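> Below is the structure, and that's it, no one-letter string:
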C-alpha cells in the first residue's frame, strides 16, 4: 500500500484534532511553524549538495509537511485549504508560461518548431519578470515597488542577492562587473578608514555594506552567494579538521602550535584538497 496526498491531509487533520490529536501539533500556529519550514528547506538543500539522493524523498516530504501545516491552519480558520494552494500554484504557473501553454490552459501546447529562431526563448526571462511585476501590482494596495515580495525571512545573503536582482531589473544596476568591483574596493576602504579612527561601531556597519557589494558581485558573476559561501564553509571545515588531525588531539594543541606550523598544515590541507578534485 502506498499513501497518497489525501492520506497526508487526513493525517494532519487527525494530528490537529482538539480531542484526539497530538498535543504538540495542536499547540502550533502560523508563527511557530516558520522556523521549522526554514530548517526543512535547508535540509533539502543540504541533501542535494551532498548528493544524498536516497535521503531526498524523506527531506522533501518534511518540507511538503510544512505546506500541509499551513493549509490546515488556513482551513481551520476558513481562509483556504490545500486544494486552494494547488489551484493558485497551477494557475500562476500557467500565467507565467504563455510560451508553453499559449491558451493559458493545461491542455494547450505550443506547436513543435513554432519558434525556430529562438526569439521567444530569449524573451522568456523578461516575460517572466514582467508577469511577476504585474501580479505584485494587482495584489498591492499602494503603487508596487520592484522590491515587493522579497521575503524578509530569507537568509541575508539570498535576500541581498534578490534585492539587487529586482533593482537591476528595474534599471538600477552597475554598468558592468568592473563597476561592482570598484564598489567592493570602495566599501573595503571605508571599513579600513573606520578602523583607523578606532570606530568599531561604524566599521561594523560598513562591513554590512561590503557584504552587500560582494553579494552583488556574485550576482553579476551568475554565482549564487548563499551556495558559494556554503561551499567555502565546507572547504574551510574540511581543511580545519585536517589541521586538527595533523596537530593531534586536544584543543590546547592548536593554541600552542606556532603560526608557521599552522600555516604549513593549512597549505597541506589545500594541496590534499586539490589532489581530490
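All right, it came through fine. Not measured: the values here are computed from a predicted model.
> When you work out contacts or count neighbours from here on, use the C-alpha atoms and nothing else.
OK.
> what's the neighbour count on the residue nearest to residue 104 when sequence neighbours are not counted?
Nearest residue to residue 104, sequence neighbours excluded (C-alpha to C-alpha, 6 or more residues apart in numbering): residue 94, at 5.4 Å. Residue 94 has 18 neighbours, counted by other C-alpha atoms under 10 Å.
> Against which helices or strands is the helix or strand encompassing residue 94 packed?
Assigned by DSSP states H and E, residue 94 belongs to helix 82-96. When contacts are defined as 3 or more C-alpha pairs under 8 Å, 6 or more residues apart in numbering; DSSP states H and E, helix 82-96 sits against helix 56-76, helix 119-139.
> Quick one: closest of the ones you listed to residue 150.
helix 119-139 (10.8 Å; C-alpha to C-alpha).
> Just the residues contacting stretch 60-75, thanks.
For stretch 60-75, contacts defined as C-alpha atoms under 8 Å, 6 or more residues apart in numbering pick out 8-9, 12-13, 29-30, 33, 36-37, 40-41, 44, 80-82, 85.
> Can you give me every residue that contacts the spatially closest residue to residue 133 that is not a sequence neighbour?
Closest residue in space to residue 133, ignoring its immediate chain neighbours: residue 146 at 7.2 Å, by C-alpha to C-alpha, 6+ apart. Neighbouring residues of residue 146 by C-alpha under 8 Å, 6+ apart: 133, 166, 167, 170.
> Give me the buried stretch members for the helix or strand harbouring residue 235, please.
Assigned by DSSP H and E, residue 235 belongs to helix 225-247. Buried residues in helix 225-247, defined by neighbour count with 16 or more other C-alpha atoms under 10 Å: 225, 226, 239, 240, 242, 243, 244, 246, 247.
> for those residues, which one is nearest residue 52?
Using C-alpha to C-alpha, those come closest to residue 52 at residue 226, 19.5 Å.
> take the one below as the second:
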C-alpha cells in the first residue's frame, strides 16, 4: 500500500448515493428485460472484467503521465471507471439474484475493512479520530498486522497473489511480499527476502548480466536448448524486477511507458 503524495482536501462534487442507487436499479432492470444481459453469468463476465481492467489501467496511466491532462483524457478515465464499476455492480447483482449478497453488502464490507485496517484514522465504531499522529511506517505495519489477523490460516506470504497477473506484475508482487523493494512498505513485511538463483550477483560482477562473461554464458545456455535459455532469461528478468523495486520503480508501468515511447519513436510521432 503506497502512501499518498499529499493529503487531499474534502471530496468535491455531489454525494454519489442517488447515482449509485440508480445505477444498481438500471442493472437490475437490464437483467430482467435484456436477453443478452440476462444470459450473463460470472464465468461469461470474466473476459470483460479483465479487458475493462486493462483499459482502466491504461486510462489512469495516461492521466498520470501528463502534468495537465485535457478533457479528452479525463473523459476517457471517467468512462473506464464506469465500465469497471458496471462489472462490480453486475457481479453483485448476480449474487443478489441468488439470495447471497448484493451491492450494499459489498460496500458495507469494504467500508468495514477500511475502518478496521486504518485505526490511525478511525475508531473501532468508524468515528473519525481527533488527531492523526501515526507515521507512514506505523501505518503500513498496522495494515499488514490487521490483514494477518483477518486471515490467520495463511501460512505463506504469497497466498492471495493472483497467478493470472501478467508475469512482470506477478514477479514484482512476489518480491514485495517477500520483503524486497524500497520504502516503508517493504520494511514492514515480516518475511525475509527470498533467495533467487543469481540474485546475489551484484551489477558489474563477473557473473552478472551485462558483464564481459555474460555473452559466453548466454551462448552456452542457448546451445543447450530453449528451456535453458528460457530459465536464464526468466532469472534475469526477476533480477531486473528486484532492481526496479529497490529503486522504487513499478516495473510493469516502467516497461509499459518504455514501450509506448518506443512506439512513438518508431512511428515518428
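Everything's here; your move. Here the structure is a predicted model, which is why all the values come from computation and not from measurement.
> Just the TM-score for the two chains, thanks.
The TM-score (TM-score structural alignment, normalised by the length of the second structure) is 0.74; 226 aligned residues with a C-alpha RMSD of 2.7 Å.
> Could you identify which of the helices and strands packed on helix 82-96 of the first structure is most buried?
Most buried of those by mean neighbour count (mean count of other C-alpha atoms under 10 Å) is helix 56-76; its value is a mean of 17.
> hang on, the earlier thing: ok, of the contacts of residue 146 of the first structure, which come out buried?
Buried among those (16+ other C-alpha under 10 Å): 133, 166.
> which of the contacts of residue 146 of the first structure show up in the second structure as well?
Listed in the original numbering, the contacts of residue 146 of the first structure still in contact in the second structure are 166, 167 (both residues aligned by TM-score structural alignment, their matches' C-alpha atoms under 8 Å).
> out of the contacts of residue 146 of the first structure, what pair is the most spread apart?
Across these, the two lying at the largest distance from each other (C-alpha to C-alpha) are 133 and 167, at 12.1 Å.
> Tell me who's in contact with the one residue sitting closest to the centre of the first structure.
Centroid check for the first structure by C-alpha atoms, centre = their mean gives residue 158 as the closest residue, at 5.4 Å. Shown in contact with residue 158 of the first structure (C-alpha under 8 Å, 6+ apart): 224, 225, 226.
> wait, the last one sits on residue 157?
Yes: counting by C-alpha atoms under 8 Å, residue 157 is a contact partner of residue 226 of the first structure at 5.8 Å.
> What does residue 162 of the first structure correspond to in the second structure?
For residue 162 of the first structure, the aligned position in the second structure is residue 173, judged by TM-score structural alignment.
> That match: which element?
Using DSSP H and E, residue 173 of the second structure falls in helix 167-177.
> Any buried residues in that helix, and which?
For helix 167-177 of the second structure, the neighbour count (16+ other C-alpha under 10 Å) marks 168, 169, 170, 171, 172, 173, 174, 175, 176, 177 as buried.
> Enumerate every residue touching the fourth one.
Applying C-alpha under 8 Å, 6+ apart, we find residue 171 of the second structure in contact with 238, 241.
> Repeat that for the fifth one.
When contacts are counted by C-alpha under 8 Å, 6+ apart, residue 172 of the second structure touches 241, 242, 245, 250, 251.
> Can you give me the neighbour number for the closest residue to the match of residue 162 of the first structure other than its chain neighbours?
Distances taken as C-alpha to C-alpha, 6+ apart put residue 161 closest to residue 173 of the second structure, at 7.4 Å, once the chain neighbours are dropped. Residue 161 of the second structure has 12 neighbouring residues, counting by other C-alpha under 10 Å.
> Please apply the same query to residue 133 of the second structure.
Neighbours around residue 133 of the second structure, by other C-alpha under 10 Å: 9.
> cool, and residue 155 of the first structure?
The number of residues near residue 155 of the first structure, taken as other C-alpha under 10 Å, comes to 11.
> And it, how close does it get to residue 227 of the first structure?
11 Å (C-alpha to C-alpha, to the nearest Å).
> Excluding chain neighbours, what is closest to the residue mapped onto residue 152 of the first structure from the second structure?
Matched by TM-score structural alignment, residue 152 of the first structure corresponds to residue 163 in the second structure. Spatial nearest neighbour of residue 163 of the second structure, excluding adjacent residues (C-alpha to C-alpha, 6+ apart): residue 170 at 7.1 Å.
> Show the contacting residues for the one you found.
Residue 170 of the second structure neighbours (C-alpha under 8 Å, 6+ apart): 161, 162, 163.
> All set, thanks.
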